[in-house]
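Trainee: Got a sequence here, can you model it:
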Amino acid sequence: MARISIIGSGTVASIVGKGLRKLRNEVVFFDIDEKRVKPQRL
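Mentor: Now for the predicted structure:
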């Protein structure tokens, strides 16, 4: 398991993050707009 940080929470980052999460990694999103990050917590 790896701890992965993703900067940005747009469409591509969201898909990549979900894929990494399925591979049992810990994924954290960072974005300047906090409203976009909260719904994406995996």
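
Trainee: CA only for contacts and neighbour counts going forward, please
Mentor: Noted.

Trainee: Identify the spatial nearest neighbour of Glu26, chain neighbours not counted.
Mentor: Arg3 (4.7 Å; CA to CA, 6 or more residues apart in numbering).

Trainee: distance of the one you found from Lys35?
Mentor: For Arg3, the distance to Lys35 under the criterion CA to CA, to the nearest Å works out to 22 Å.

Trainee: could you say what helices and strands the longest helix that the chain contains packs with?
Mentor: Counting by DSSP state H, the longest helix found in the chain is helix 11-22. Under the contact definition 3 or more CA pairs under 8 Å, 6 or more residues apart in numbering; DSSP states H and E, helix 11-22 sits against strand 3-7, strand 26-30.

Trainee: Now the second one, please; I'll put the structures next to each other:
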Amino acid sequence: MLAREARLTTGRRTVGPALRLTIAVVTVLLVVVPPVLVLTS
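Mentor: Here you go, the predicted model:
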């Protein structure tokens, strides 16, 4: 769902902010997901 919203906003706004947002989301996921997987496993 987030991917669809990101694509819609990318079409309306400039690409710069969208790229920054996606990079921020990816970095947060990379930091948060591994510990969660370790804790849940």
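
Trainee: After superposition, what's the TM-score, could you say?
Mentor: Superposed pair, TM-score by TM-score structural alignment, normalised by the length of structure 2: 0.43. Supporting alignment: 23 aligned residues with a CA RMSD of 2.5 Å.

Trainee: So which of the helices and strands packed on helix 11-22 of structure 1 is nearest Gly19 of structure 1?
Mentor: The stretch from these with the least distance to Gly19 of structure 1 (CA to CA) is strand 26-30; that distance is 9.8 Å.

Trainee: what's the next secondary structure element after that closest one?
Mentor: helix 34-37 (DSSP states H and E).

Trainee: what comes up buried for that following helix?
Mentor: By neighbour count with 16 or more other CA atoms under 10 Å, helix 34-37 of structure 1 contains the buried residues Val37.

Trainee: do the same with stretch 14-30 of structure 1
Mentor: Residues of stretch 14-30 of structure 1 classed as buried by neighbour count (16+ other CA under 10 Å): Ser14, Gly17, Lys18, Leu20, Arg21, Val27, Val28, Phe29.

Trainee: And the fourth one, how far from Ile7 of structure 1?
Mentor: When distances are taken as CA to CA, Leu20 of structure 1 and Ile7 of structure 1 turn out to be 14 Å apart.
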